[in-house]
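Participant: pasting the structure only:
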């Protein structure tokens, strides 16, 4: 898809499962070397194992994206392992709350904002100098359709994803002339462990989640991975500061 395969390196946070794992596998299948990062070491190592079993190159680096020193160490270990960084998919995130705004609590607010907003900010803060030194690159951040409009009963999560889009657009403009593109992918409901925890305990909620998409189903992780690959590809060379909805038509309603 326009990516050249002569030793490029991709970093995926939140790579232990779901969208992150699918994207790490897609990068590796395209011929890139992949750094997989997550708090879940077992899941992250399993992702690396899948890549290596398919003949790809990957390493796992544990990282809490809310901690500056750990994010710095992640970038240092990326360079130590592969000597460069070309693409970053900042996907680590915490799941939604489920309740009206007045029913939320401060610890829930702090946890969601710390991972979803501070984590993305710290990753970009330490990725951008590497991309500047490289002379080009692309960053994709995981936002959400909840960051494109209202999200009843998940107002904190929605606010965090609106913030991710704000970070994305601001960085895109700041670094556009440096040949660094920054975009966001905005999934609707995707079949992940997070979805199952949130919805599958109540089959009615799962049915509602499918029905909210005009296509009549929830999304697949591979479909989000494909969007990330496009945003990193040469075909997207004129695309920066964009929040790409991959949502089965949900935001068209």
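Facilitator: It's in. Please read these numbers as outputs of a predicted model, since none were measured by experiment.
Participant: every contact and neighbour count from this point should use C-alpha atoms.
Facilitator: Noted.
Participant: which parts of the stretch 101-250 of the chain are strands?
Facilitator: 137-142, 180-187, 243-246 (DSSP state E, counting those that start in this stretch).
Participant: okay if I get these as TSV plus mean neighbour count and distance to residue 153?
Facilitator: Output for the strands of the stretch 101-250 of the chain, formatted as TSV (neighbours: other C-alpha atoms under 10 Å; distance: least, C-alpha to C-alpha, whole Å):
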stretch	mean neighbour count	distance to residue 153
strand 137-142	26	20
strand 180-187	27	18
strand 243-246	22	20
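Participant: next one for the comparison:
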């Protein structure tokens, strides 16, 4: 998919694997200059090597997205390296599976909410002023279909945190529209990432997809990435405060 991302500067958190990796590579392929951020700094090396081999422009930084100082440092490093910030993809998240309301621990709840909701807020706290300074920008927050509807595979903390991302996105979109900031979220369905592959066999993935969506297969990370690139680009100039469900058609 070709967009008008040439020369734009983007941040992608959680860029070392899965949806984050696919998104970073798609943005670079479409001409964006990308700051890759992840706790797994070594996991960013193959993306950097691929970008440079293709003539792309990318840099990497190690951050813990749940730490305010690291989120501030990420934006500062982006401005220092590229001089501006046009779009940001807040893609960090995760949580336990196979636990319910009565057996999830407070420690697990707090960890998941920090990773799947607080990290998104901290990212926007520093991204928005940087975008306002250059006249506007676009933010895409990775949510989840588990935040849209009940999923027995998701812990209550993860479902609640991702539902929080949906409303936080709408809040930010309303609060900063007059400053030229667009904010949208994207809710993937079952996606064929390495994390999902560790959780479910191929047969289990097929059964989950067949039971929960109209297109009976797992979503590929690149299919999520293409939608994110669209939301980052001017082709979605009149879309803000919206949650895009990329899930094969939820039943």
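Facilitator: Yep, it's here. The structure presented is a predicted model; accordingly, all values stated were derived computationally and were not measured.
Participant: where does the TM-score land?
Facilitator: The TM-score (TM-score structural alignment, normalised by the length of the second structure) is 0.95; 248 aligned residues with a C-alpha RMSD of 1.3 Å.
Participant: sorry, back to before: could the strands of the stretch 101-250 of the first structure go into JSON lines alongside distance to residue 62 of the first structure?
Facilitator: JSON lines is the format used below for these (distance: least, C-alpha to C-alpha, whole Å):
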{"stretch": "strand 137-142", "distance to residue 62 of the first structure": "19"}
{"stretch": "strand 180-187", "distance to residue 62 of the first structure": "23"}
{"stretch": "strand 243-246", "distance to residue 62 of the first structure": "28"}
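Participant: which among the ones you listed is found nearest to residue 31 of the first structure?
Facilitator: Between residue 31 of the first structure and the strands of the stretch 101-250 of the first structure, the shortest gap by C-alpha to C-alpha is with strand 137-142, which sits at 16.4 Å.
Participant: and the gap between whatever residue of the first structure lines up with residue 226 of the second structure and residue 194 of the first structure?
Facilitator: Aligned counterpart of residue 226 of the second structure in the first structure: residue 226 (TM-score structural alignment). As judged by C-alpha to C-alpha, to the nearest Å, residue 226 of the first structure and residue 194 of the first structure stand 20 Å apart.
Participant: and residue 253 of the first structure, by the same measure?
Facilitator: Separation of residue 253 of the first structure from residue 194 of the first structure (C-alpha to C-alpha): 24 Å.
Participant: so between the two, which is more surrounded?
Facilitator: Counting neighbours by other C-alpha atoms under 10 Å for residue 253 of the first structure and for residue 194 shows that residue 194 has the greater number, 16 against 7.
Participant: that one contacts residue 93, doesn't it?
Facilitator: No: the pair residue 194 of the first structure / residue 93 is not scored as a contact, 10.2 Å apart, by C-alpha atoms under 8 Å.
Participant: between the strands of the stretch 101-250 of the first structure, which gets nearest to residue 105 of the first structure?
Facilitator: strand 137-142 (24.2 Å).
Participant: show me what the closest one is packed up against.
Facilitator: Helices and strands touching strand 137-142 of the first structure, by 3 or more C-alpha pairs under 8 Å, 6 or more residues apart in numbering; DSSP states H and E, are strand 87-90, helix 119-134, helix 155-175, strand 180-187, helix 221-232.
Participant: quick check: which of these is nearest to residue 103 of the first structure?
Facilitator: Nearest to residue 103 of the first structure among those is helix 155-175 (10.6 Å), distances taken as C-alpha to C-alpha.
Participant: what's the angle from that closest one to strand 137-142?
Facilitator: Orientation check (axes from the mean of the first three to the mean of the last three C-alpha atoms, to 10 degrees): helix 155-175 of the first structure against strand 137-142 gives 170 degrees.
Participant: chain center to helix 155-175 of the first structure, what's the gap?
Facilitator: Mean-position distance between helix 155-175 of the first structure and its chain equals 13 Å (C-alpha atoms, centre = their mean, to the nearest Å).
Participant: tell me which residues are up against it.
Facilitator: 95-97, 100-101, 109, 112-113, 116-117, 120-121, 141-144, 146-151, 180-184, 240-243 (C-alpha atoms under 8 Å, 6 or more residues apart in numbering).
Participant: what do you get for stretch 77-88 of the first structure?
Facilitator: Identification of contacts with stretch 77-88 of the first structure by C-alpha under 8 Å, 6+ apart yields 8-12, 33, 35, 59, 61, 127, 130-131, 134, 136-140, 232.
Participant: could you pull out the buried residues of it?
Facilitator: By 16 or more other C-alpha atoms under 10 Å, the buried positions in stretch 77-88 of the first structure come out as 77, 78, 82, 84, 85, 86, 87, 88.
Participant: likewise stretch 98-109 of the second structure?
Facilitator: Within stretch 98-109 of the second structure, the residues that qualify as buried are 99, 104, 108, 109, counting by 16+ other C-alpha under 10 Å.
Participant: now do stretch 166-185 of the first structure
Facilitator: Residues of stretch 166-185 of the first structure classed as buried by neighbour count (16+ other C-alpha under 10 Å): 166-169, 171-172, 175-176, 179-185.
Participant: find the centremost residue of the second structure, please.
Facilitator: The centre of the second structure sits closest to residue 91, judged by C-alpha atoms, centre = their mean, with a distance of 2.4 Å.
Participant: OK, contacts around that residue?
Facilitator: For residue 91 of the second structure, the contact set (C-alpha under 8 Å, 6+ apart) comprises 12, 13, 14, 15, 19, 20, 120, 141, 142.
Participant: residues near the nearest residue to residue 44 of the second structure once chain neighbours are set aside, how many?
Facilitator: Distances taken as C-alpha to C-alpha, 6 or more residues apart in numbering put residue 16 closest to residue 44 of the second structure, at 5.0 Å, once the chain neighbours are dropped. Residue 16 of the second structure has 24 neighbours, counted by other C-alpha under 10 Å.
Participant: ok, residue 121 of the first structure to residue 237 of the first structure distance?
Facilitator: Taken as C-alpha to C-alpha, the span from residue 121 of the first structure to residue 237 of the first structure is 23 Å.
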